[in-house]
Each structure stands twice: as C-alpha cells, then as structure tokens.
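# quick one, what's the 3D model for this:
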Amino acid sequence: MTEIDESTGIWRTIREAPTPVKALLVGVFVNKLGWFLQVFLVLFLTTSKGFTPVQAGTALGVYGAGSVIGLIIGGSLSDRVGPRAAVMISMFGMAGFVLAIAYVPSYAAIVVVVALAGAVGQFYRPASAALLTELTPKNRQVMIFAVYRLAMNLGTTAAPLIGAALVAVSWNLLFIGEAAAALAYAAVAIVALPKREKPAAAETSAEEVAAEPKGSYLAVLRDHKYVLFLICMFLNAAIYMQYLAVLPLHMNADGFSTWWYSAMVALNGFIVITCELLVTKYVQHKAARTIAMTGFVLLGGGLAFYALPGGLAIFVIGTLLWTLAEIIAGPTMFAYPGMAARKPLLGRYVGSAHAMFGLGSALGPFLGVWVWNSVGTQVWLWCGVLGAVGLVLAYFGMAPAPEPIDETTPVLEGGQHA
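As a prediction, the model looks like this:
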C-alpha cells in the first residue's frame, strides 16, 4: 500500500498555504458565484432585447472566441505586468463591459462589448494559475490546483441558481451582480496579492539576461514537447465537451427524457465536487505523464462505452468512467504548465494551455454534433480513437526531462522541462 505524504494532505495544504494563495481561492470562488453572462446571454438577448435565436447564438459564439483570445493575451499580460496587475485589469474591465451590455443600443454594439467582456474577463485565469504555481511548494501544486478547481466548480454550480433569482427581479440586477463579483475579486487582488518585484539591474548578469527566453509565444512553441502537451489539452477538452453536445442527443434518440440526461450531468458534478480532492491526495505524487495517460484511457474509453447497447446502464457506467478521468487527471493537467514552464514565460505557458483547452471546448461541440449527424453513435468510437491519440501525445509530450531531479522534489516534477 502506497504511503501517503501527510505534508501534502488536503487540509494541511490549505491551512499552510500562503495568504495570497488563500486569497486567490476565495477570489475565484466569489467571481464564479457571479458567472452569469455566458449562462444567461442567449435568454437575455432573445427575451429582453428581442433578438432572434440565431443572433443570440452568434453573440454567445463571439463571447467564446473572445475568451480564447483573452486567455492568450492574459498569459502575456501576466508575464509583462505581473499576476496581481493582470487580475486587477481583468476584473475592473470585466465589470465595466458587463454593465455596458445592458445599456448599449444596437446588436452590433452588443456583439462588440460581449467580445470584449469575453476577452478581458479571461485575463485573470493565466495570472491566477501562474501565481498559484509561484507561491505553492512543488510537492503541493497538484493539490492546490485541485482545491482551485473545487472553488471554481462550487461557484459555477451555484451561479445559475443565483442568476435565476436575480433575473426574476430584473435583468439589470443580473449584470450588476456579475460586475459586483468581479469588483470583489479585484478588491481581493488589491489587498492580498503580492506586487511584482523587479530585480535590480546589478543583480542580473549579462549572461542571465541573454539566456532568458524572449517575451513571445514563439518561445513557447519552440518547446516541442510542450506543443504536444498543448495538443493534449485541445483533445482533452474537445472529447470532454461531448457530454454536453452529443450525449443529450443520443439519450433523446434512445427515448430517455431530459430528466435522465440531467441526472447524468448531476452525477458527474456530484462526484467531481465530493471526490476530486480525495483522489488527488493519492495520485498527486505520481508522474504527470502517467496520470495524463490514465486520464485519456478513462476519458476516451468512457465515451466509447456509450456506443454499446444496453440502455441506461451503459450511460451510467460510461459517465462514471469519464468522470473518473476528470477527477484523476484534471488537477495534474492544469498544474503541469507551471511545472513545464521556464519562469520568464510562466504566464505564457499557462495561458497557452488554458487557451487550447478553451479552443477545444469551443470547437468540440460543433464537431461532435456534425459527426453525430453523419454517423450516429459511431461518434463515441471516434472519441475513443482521439483518446488514444491523446495518450500517445501525452507519452511523448510529457516525458521526463533528462537532467537529475532534486531529492526534495516529488516524482510529479519529473515532467518539468529544462
């Protein structure tokens, strides 16, 4: 039986985390409690503004595209001005743009503001992840990212209920509520997050300056192993999103009501919220590559399981399998960019990973529905094939670096690049 390192336990990790880390966890939870725009945008534009469903869907797509761009910009911004400033810029900007959506007069103006809200509102994510990486000991990084994911999931789960209550009073109150949540996170950043320290010129040798990676995403792309990991993130998201895109179509075609589909989604959410930290306690010190490969086996296999005949039991078992993939591999996959990054490019490494996951989340539903309309349930077999591709990419892209590892560094750090 594997001995558990108590120094990386759940409560000890939280209790001994630096104050800025605790502030980030609280800040992102509060911010996600006000995560209303993406959930209610289509309803707002159709019921309150009188636009067509096509126009509303287009605006939502523009929001998603803006979010991907914002993740890329956010990584660069974090490297240039520091995580604290990036979070503040993101939250103040988001508050302003969200409020503007309720008052701009035309559809074209709404689309522009929605795009800006989607972009600016994502600046904080690479910055927050970079700061978690910088301030957390290496042997606790996977656990702290699991806690971070829990804070996001709890806030995201509660947000639609809060938003529905606000909409019952006024649509304007919904936007005021999201702006208030963003300002609350900005206040946390001002009070609790550390300012960026600029080293004195005398402390940095000419050789060190020359050796530093230059401030460009091209420097990230020259890390060829990391590029393979970025493709892994894209595939992971594209496959994962089929539970929102194709699964309801499949269950409906098999004669199951919307209630049964909702039960599958609720089953996933319940297991992730209640079990991810406990599972992370056991897997956090395994090699990152091993955990990612295990995740792809369970994710691709779980979705491919839906292709089997057998009724409701098949849907339940398949959902349990890919949910297990999420709770085993999720924290490691999102902690890995900080392990692989060269410090001057930490924000860009993190931002590129989040952007690829966001791109997969945006394109995955469209591609999945297209394949479903073409070949029906065989779409799940293609998910299995893509899971196998992700496994191979993880094997080569997250291979341990050749240089020796310090004895105090956990096995998980084996995935770190030079």
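# switch to C-alpha atoms for all contacts and neighbour counts from now on
OK.
# tell me which residues in the helix or strand hosting residue 109 are buried?
Using DSSP states H and E, residue 109 sits within helix 107-120. Residues 110, 111, 112, 113, 114, 115, 116, 117, 118, 119, 120 are the ones in helix 107-120 that count as buried (16 or more other Cα atoms under 10 Å).
# do stretch 336-349 as well
Buried residues in stretch 336-349 (16+ other Cα under 10 Å): 336-343, 345-349.
# stretch 358-374 now?
Per 16+ other Cα under 10 Å, stretch 358-374 contains these buried residues: 358-369, 371-372.
# stretch 44-55 too?
Going by neighbour count (16+ other Cα under 10 Å), the buried part of stretch 44-55 is 44, 45, 46, 55.
# and those, which is closest to residue 263?
Residue 263 lies nearest to residue 44 out of those, by Cα to Cα, at 26.3 Å.
# contacting residues for that closest one?
residue 171 (Cα atoms under 8 Å, 6 or more residues apart in numbering).
# residue 347 now?
So residue 347 contacts 74, 75, 76, 77, 78, 79, 126, 127, 130 (Cα under 8 Å, 6+ apart).
# tell me, how many residues neighbour the closest residue to it other than its chain neighbours?
Spatial nearest neighbour of residue 347, chain neighbours left out: residue 75 (4.2 Å); criterion: Cα to Cα, 6 or more residues apart in numbering. For residue 75, the count of nearby residues is 34 (other Cα atoms under 10 Å).
# likewise residue 218?
11.
# could you look up the SS state of the most centrally placed residue in the chain?
The centroid of the chain falls nearest to residue 354 when counting by Cα atoms, centre = their mean (5.9 Å). Following DSSP: H, G, I helix; E, B strand; the rest coil, residue 354 is assigned to helix.
# now the other sequence, so there's something to compare against:
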Amino acid sequence: MSVDGLRRAARGAVSGMPREFWWLWTSTLVNRLGAFVATFMALYLTLDRGYSASYAGLVASLHGLGGVISSLGAGVMADRLGRRPTMLIAQVSTALSVAVLGFMENPVAIAGVAFVVGMASNASRPAVQAMMADIVPAKDRVRAFSLNYWAINLGFAVSSTGAGFIAEYSYRIGFLVEALLTLCCAAVVFLKVPESRPDRAPVASASGGRAAGPAGIRLTDVLRDGRFMGVVGLSFLVALITQQGYVGLPVAMGADGLTSSDFGTAIAVNGLLIVVLQIPLSRFIESRDPRQLLIVSTLFLGYGFGLTAFAGSVAAYALTVCVWTLGEIVNAPTQSGLVVKLSPAQGRGRYQGVYTMSWSVAGLVAPLMSGVVIDNWGASWLWMACALLGTATTLGYWLLMRDLSAVAEQGDRVVETGDAAVRATAAEPSARSDAGDEQPQPQIQPQPQPQA
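Model prediction:
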C-alpha cells in the first residue's frame, strides 16, 4: 500500500465516530501516557531501593492479583453504579494510591500499596469497554476498539521513553507524574464523558440465552454463558502467548548472549508496527469475517512465537516480533468486538469484567510458565509450547464460531434499538455542554516511539 493509500485508510478509519467516543479515547491516551509504575516497578525496587529480585517478583504478583480481583468487582460496579462513576472512582483511587506508593519505605507497606494500585488501575477497563460499546454503533465497534488499542500502545510507547529519562533523575517524580496524568484523565471523564449505561433496553444474550429484565443479568449468569466463557478461555490462551513477548523473550535473548538494549531494539518493532499499521488496517478488519480474522491472527501469534526457537540474532528476533505483532494487531480489536456481540446490553460491565480477568490471570501465569519451562527444558520448548497453544486456540475459535454469525446478528438486532436510545440520551447533555467546542481529533501520523 502506498503512502497516499495509508493516509486515505487512516482518514477513513477515524471518520464517523461519535464525539463522546473521542473524549473517551482522549482519556485513554492521557492515562497511558502516564504509565510508569507497571513499567518501572521492578527497576525501582531492585536498583533504587535495593530489594532482591524475588521481592520485586512478589510485588509484581500482588499488583497483578489486585487486577484479577478488581476485574469482576469493577464489572459489577459498571452495571450497577454506571460506567462514568466506576471510571472516576477507579482513576481517582489510582492517582492517590500511586502517589502514596512513591513515598512508602517499609517493604510490607510497599507490597500492600502495590496490591491496591493493581486493583485501582485495572478497575476502569471493564467500564471503558462497556461504555465504548454503548456509544458506538454496532457496525463501527471493531474499528472503535482498534482505535482505542492504538491509543493504548501509542501512550505506552511515549510514556516508556519519557519515563526512562525521569527514572534517571527520580523515581518518585515518575510516580507523581503518573498520579497527575491519571487525575487529568479523570477530569476529562468528569467534564466531557456522559453516562451511557442503559436503563431500559431489551436484554438478550447473543449466545442464545434467555431474556432478562434490567436487573436480570448477574455475575452467575455470565459464568453460565457457555459460549461466552469459551471465548474467555480462548482469550486467556491468546494472552498467555502474547505475554511471552515481555517475560519469556528477554530471558531467551539473554541466554543467547544478547543484551537488554538488544531486547529493547527487538521489542520496539512491536510498538512501531502497532502505531503505524493499527489505524490503516482497522477498516480492513471491520469488513472481514471475525471468525477468519481470529483464526488467522491466532496462527500468526502462535507460530510467530514458535519461530523464535530458530532465532539467534537481533535481526532474527525482530523478524519474529513482526510476525506475532501482525497477529496481535488483528486479534485484539476483533476479539473485543466479539465480546460485545456476546454481551447483553444491560450486562456489558459484568461481561467485560470477566473478559478483562482472563488477561489479568494470564499476566500472573505467563511469568511462571516461562520460568518453569526455560529452567527445566530450555527456551526452545517454550516457543514450541506457544506454537501448540496457538494451534489449540485456532481450533477452539473454529469450533466455537461455526454458527456464531447468525447468532450474533440476532443479538445485535435485539439490543441495537436499546443502544440507539442510550446513544441519543448520552448525546443530549454532551451537545449542550460542548456547544462551540471542536471535536478532539486523534494524531493520525505520530512519530513512532520504541515500546519498552
């Protein structure tokens, strides 16, 4: 595709979205621009505070465990209290806990506050995903999730670079900067993002479940939704594979005699490709059969990591990163769109909470998986396991989605009327409060930054 073709594709990818979506997108970008704790926690504890690597691993595990727990609770809150209050509570709590973490001295206190930070920082995700599904028409949702995923990766790439310079001066300043930017994110939500939770909308599970009233979707109903839980299980496998790019890959490259800067060079390809290709490819993704996209993208993920077994140089590792990154670019928005199709409108918070939990659990399991496999059998077996997991996940998508198209279309017709009413209600206060404001536009062609 030529440069002009990419420019036209990018322009088409960002057109036609509601104003409320762009404010939500802006809050996501601001939030990710301040991502400091998750990136530099291990270096802060080992280099700045002098703790052992095992203690740093314990703190990272507690941070991840907090995210696992909050996923379910935040999903319930998003349905009961609303998307907007849940995001505000989560973001303000994140800002306060991150600021406090920067001043903790006692190792027990550090571990405890890190657990709270993990809970708070993960709590807004189900609400954000549910609100995005509320305010964006069904035909544009995959594109919306693609744009949001692009904002997450762009923000993380920029923050990783900037935070590295801040860390050389003062880690504590890094914590305070993240707290400040998280408060800015909350301010954007408070001032510009209206509530979108449906009050009275037809409720019918797109996977064929029974209809229910406004209060009829419970967490147990989500867990009994067999098709959706199948998607959650496959999502866990996808996340388990993807996480190896950040836990298994640096260890394997180190075993080959490569340095941390070599790993940074290789993994930077991931962020670069996402920033450059995610938006231009979003139109292509939304117009294709999700079953085919999920099957092909999972093969790219699994076998992209499988090819790592044959890598021995920085260039070879970077090439494998290119392969699995292409799978990631296609899989992430397509899978998010599938979750929305399977989620009743009034239960989207709970459904998104369970889906988010699959990624949080994978974040806990992936380091253990890589460590055990590499220590006992070597890195080549880890990459072979990724290829086998990719194959199993591909087969799972093929079996699960054989009759999904007709079911999902039926579910879309059931909830679309209610969604339209939700979007109309959300747009009214926004139109009054934003009179004269210009719609914030995303940066379509940013200067790519390496992703740490």
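# got a TM-score for the pair?
Once superposed, chain against chain, the TM-score is 0.87 (TM-score structural alignment, normalised by the length of the first structure); 397 aligned residues with a Cα RMSD of 2.7 Å.
# picking that back up, out of the buried residues of stretch 358-374 of the first structure, which are inside helices?
358-369, 371-372 (DSSP state H).
# could you dump these to TSV with distance to residue 159 of the first structure?
Output for these, formatted as TSV (distance: Cα to Cα, whole Å):
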residue	distance to residue 159 of the first structure
358	20
359	23
360	23
361	20
362	21
363	24
364	24
365	22
366	25
367	28
368	27
369	27
371	32
372	31
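# what's the closest of those to residue 244 of the first structure?
Among those, residue 365 lies closest to residue 244 of the first structure (Cα to Cα), at 7.4 Å.
# how about the closest one, what's its match in the second structure?
When the second structure is aligned by TM-score structural alignment, residue 365 of the first structure is paired with residue 367.
# ok, the residue lying closest to its match once chain neighbours are set aside - contacts?
Distances taken as Cα to Cα, 6+ apart place residue 247 nearest to residue 367 of the second structure, at 5.8 Å, with adjacent residues excluded. Contact analysis of residue 247 of the second structure by Cα under 8 Å, 6+ apart lists 366, 367, 370.
# out of those, which one sits closest to residue 317 of the second structure?
Comparing the contacts of residue 247 of the second structure against residue 317 of the second structure with Cα to Cα places residue 370 closest, at 17.1 Å.
# tell me the contacts of the closest one?
The neighbours of residue 370 of the second structure, taking Cα under 8 Å, 6+ apart as the test, are 244, 247, 248, 382.
# tell me the two of the residues you listed that are most distant?
Largest separation among the contacts of residue 370 of the second structure by Cα to Cα: 247 and 382, giving 11.3 Å.
# coming back round to it: can you redo the buried residues of stretch 44-55 of the first structure as a markdown table with distance to residue 61 of the first structure and secondary structure?
Listed next are the buried residues of stretch 44-55 of the first structure as a markdown table, based on distance: Cα to Cα, whole Å; DSSP: H, G, I helix; E, B strand; the rest coil:
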| residue | distance to residue 61 of the first structure | secondary structure |
| --- | --- | --- |
| 44 | 15 | helix |
| 45 | 13 | helix |
| 46 | 15 | helix |
| 55 | 10 | helix |
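# hey, where'd the helices end up in the stretch 101-250 of the second structure?
107-135, 141-169, 171-192, 219-224, 226-242, 244-247, 249-255 (DSSP state H, counting those that start in this stretch).
# these: which one's closest to residue 280 of the second structure?
Judged by Cα to Cα, the one of those that comes nearest to residue 280 of the second structure is helix 141-169, at 9.9 Å.
# what's the angle from that closest one to helix 171-192?
150 degrees (axes from the mean of the first three to the mean of the last three Cα atoms, to 10 degrees).
# distance from the chain centre to helix 141-169 of the second structure, please.
Relative to its parent chain, helix 141-169 of the second structure has a centroid offset of 11 Å by Cα atoms, centre = their mean, to the nearest Å.
# mean deviation of that helix from the first structure?
By mean Cα distance after the TM-score superposition for the first structure, the fitted helix 141-169 of the second structure averages 1.7 Å away from its aligned residues in the first structure.
# does that helix pack against any helices or strands, and if so which?
Counting contacts by 3 or more Cα pairs under 8 Å, 6 or more residues apart in numbering; DSSP states H and E, helix 141-169 of the second structure packs against helix 19-33, helix 107-135, helix 171-192, helix 260-286, helix 314-341.
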